[in-house]
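Student: One predicted model, sequence on top.
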Amino acid sequence: MDKTELLLKELTEASGIPGYEGGIHCIMKRHFGKLGEVSGDKLGSVICVQKGTQAAPRILMAAHMDEIGFMVKLITQEGFLKFVPLGGWPNQHMVAQRVCIETSIGQVVGVIGTPPPHLLPEKERNKTIDKKDMYIDIGATSKAEVEAAGVKVGDPIVPISEFTVLSVKQPTYMAKAFDDRVGCAILISAMESLTGEDHPNTLFGVGTVQEEVGLRGATTSVELVAPDVAIILDIGPIGDVPGIKADESVTRLGGGPNLVVYDTRMIPNLKLRDLVISTAKELNIPLQLDTLEFGGYDGGVIHLYKSGVPTVVIALPTRHAHSHNSIIRRDDFDLAVLLVTALVRKLDEATVAGLCD
């Protein structure tokens, strides 16, 4: 594996569901420590300051560290775990998937189960099972066995999925937690490219927490950064899989990074949006424009800070989001790093001042 693949492997295989981001927090803090001055907010977001030639404008580049997961809700007398989802889990992505319960004495592996279909009435067998009817099976036969294994109510539950290089011609990767560890990797890679360079601003790289449960780390960390402009790095909607119509999404894997022109929490600053488009054109970077009509990004709260912050979302096309196994393409990643790095270099005082004219 090369440097980028090792970084993606390290980030995606780390643990860090909303509210339990300790594992990924330590990794991000270590990488940030090589790039600038590190601090953070009181929720656990990590902030790295990389000084350029000017104290202002203050550029915020954010990616959320948390991944979707679960938390133990209760333990049944028969030894099964009921759970609360932390983040948006489609029912169809959950059944028969392996998970890890992180207890105070170690990790406990289990599988998400449902009532056995061969014991269900025929009309019930092919129905999608709701989360409330699912459970986690660790192989126990009593509540006492579960408790002896160290499991208790409130323990975090993390998907199990290793980073895998897929066997296709173009470098393509499958892993859990690309949402949004891929944004974290773009953030680290871009800041590495800018290290020691005289960019005309001060750059704040932020790994936020609890995005999947309400953009909470973005809400607190933006208070410390007080940015003049913001770039949000995340995954993007994709329409190149069976069942998606052309009028729903035309974004495809390998088509270049996404520029999100609308999500339910934010419409981007138009001049900053156009600057992204022109920068991509100058660099011959294919840029995919798309909308997100369900959900939103950290920019939803960041762009509302004080009197407003010009904000844009640059995202990576990702198949099978919010599941145990998502897929990205290396070319899209490399182009996203190139694009955001070039964008930061352009954001001098005059340019940023002109974004809100």
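Tutor: Perfect, thanks for sending it. For clarity, every value in this text was computed on a predicted model and none was experimentally measured. Numbers count the residues shown, from 1 in each chain.

Student: make it CA atoms for all contacts and neighbour counts henceforth
Tutor: Fine.

Student: Looks like residue 184 contacts residue 205 (just checking).
Tutor: No. Assessed by C-alpha atoms under 8 Å, residue 184 is found out of contact with residue 205, at 9.3 Å.

Student: Let me see the contact set for the residue lying closest to residue 263 once chain neighbours are set aside.
Tutor: Among residues not flanking residue 263 along the chain, residue 292 sits closest, at 4.5 Å (C-alpha to C-alpha, 6 or more residues apart in numbering). Taking C-alpha atoms under 8 Å, 6 or more residues apart in numbering, we find residue 292 in contact with 236-237, 260, 262-264.

Student: then this one, side by side with the first:
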Amino acid sequence: MSMKDDQLLMDLVAARAVPGNEKQAREVFVNYAKDFADEILYDGLGSVIAKLEGPKGSPKIMFAGHLDEVGFMVKAITDEGFIEFQTLGGWWGQVLLAQQVEITTRAGNIIHGVIGSKPPHVLSAEARKTPYEISKMFIDVGASSKEEVEGWGIRAGDMVTPYIEYRRLNHTKFLLAKAWDNRIGTAVALRVLENLKDTDHPNIPYAVGNVQEEVGLRGAKTSTNVIQPDISFALDTGTAGDTPGMTKEEADSKLGKGPQIVLFDASMIAHKELANFVIDVADELGIPYQLTFIPGGGTDAGSQHVSGTGVPSLPITVATRYLHSHTSIIHEDDFENTVKLMTEVIKRLDKDTVEKIIHG
């Protein structure tokens, strides 16, 4: 992986951006895309669209990551200076306790904290066997009163994000960070945009960073309405099944074995002809891929495919360990092969090919 790619990934995961508060990730997207896009557009919710010009009347091809990460929002401040929070996106309580977080105030200041709870010393034997409820957790920022917390500029509605440093694990190709879901899909979209910039693409490509995916695929609804594409792809993360305890029925994808072509998930059934086309391109070029089913989650393709009069759509995802936690892991080969596959697929989507896909 090039130093440029490494820097792009670091910049994206360093951004703090939860559903409804995606500004930092959007700024990274725009800062990178402006060197390649012919036009930068927005929808009314804050999704960002980087457009490349193409032959007049040629098909419009949308490929979208989402800018938001699972996180939290300040809900209330107790008299003693502890912070109650609202989850944004799907969290499992057992991955939250004792984790460090950052609160971003309206002024842009960062307040560091930790998610706390009762220690085991005071829990009964029965209570220790029961998962701790998220509603009983709180954030400790080292304050002594509500007034002190408010004096730091913290108020209800402020963004709270996981705290972790980006790290290449022990000189391997495994990359550890927060928010791979879905900064890696965003990175793929940006790199594909760059790859297409100086090619003779037979279409009009749109690289997109959607907002509010984690709370119901919301930004994808509005951005797709802006573009009105002929074909759309969702670039996201998918579950990996290569860790202890995971069964083949739960997930069978492995890190490093190629992008996941998602045939079925909770938000859609993949468009059959489009999926076949992508598989054929991968086979033709010897790009590794994994066919997968994700019945427990969806992607922005779930909103994209039912936009307007219907859009042939397909999720292409990067297998990820420990999704929706502070510490997710991806493999750099999967990132690079997803970029390669998407670039080559889009370069082949001319008017005749798109017509054939749509009409079978």
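Tutor: Ah, there it is. In this text, all values refer to a predicted model and were calculated from it rather than measured experimentally.

Student: care to give me the TM-score?
Tutor: The TM-score (TM-score structural alignment, normalised by the length of the first structure) is 0.97; 356 aligned residues with a C-alpha RMSD of 1.2 Å.

Student: Give the residues shared as contacts by residue 184 and residue 205 of the first structure.
Tutor: Joint contacts of residue 184 of the first structure and residue 205 (C-alpha under 8 Å, 6+ apart) are residue 62.

Student: The second structure: helices as residue ranges?
Tutor: Assigned by DSSP state H, the second structure shows helices spanning 3-14, 23-33, 125-128, 146-151, 180-197, 218-227, 272-285, 301-304, 332-347, 351-359.

Student: and among these, the most buried is which?
Tutor: helix 301-304 (a mean of 28; mean count of other C-alpha atoms under 10 Å).

Student: Over which residues of the first structure does that helix lie when aligned?
Tutor: Aligned using TM-score structural alignment, helix 301-304 of the second structure spans residues 299-302 in the first structure.

Student: neighbours around residue 318 of the first structure, how many?
Tutor: 26 (other C-alpha atoms under 10 Å).

Student: which one in the second structure is aligned with it?
Tutor: Using TM-score structural alignment, residue 318 of the first structure lines up with residue 320 in the second structure.

Student: do the same with residue 98 of the first structure
Tutor: Match for residue 98 of the first structure (TM-score structural alignment): residue 100.

Student: on that earlier part again, would you list the helices of the second structure in a markdown table and tack on distance to residue 42 of the second structure?
Tutor: Formatted as a markdown table, the helices of the second structure follow (distance: least, C-alpha to C-alpha, whole Å):
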| stretch | distance to residue 42 of the second structure |
| --- | --- |
| helix 3-14 | 19 |
| helix 23-33 | 10 |
| helix 125-128 | 49 |
| helix 146-151 | 34 |
| helix 180-197 | 16 |
| helix 218-227 | 8 |
| helix 272-285 | 27 |
| helix 301-304 | 16 |
| helix 332-347 | 22 |
| helix 351-359 | 25 |
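
Student: Ok, which of the ones you listed comes nearest residue 55 of the second structure?
Tutor: helix 351-359 (10.1 Å; C-alpha to C-alpha).

Student: The match of residue 98 of the first structure against residue 138, yeah?
Tutor: No. With contact defined as C-alpha under 8 Å, residue 100 of the second structure does not reach residue 138; the gap is 11.5 Å.
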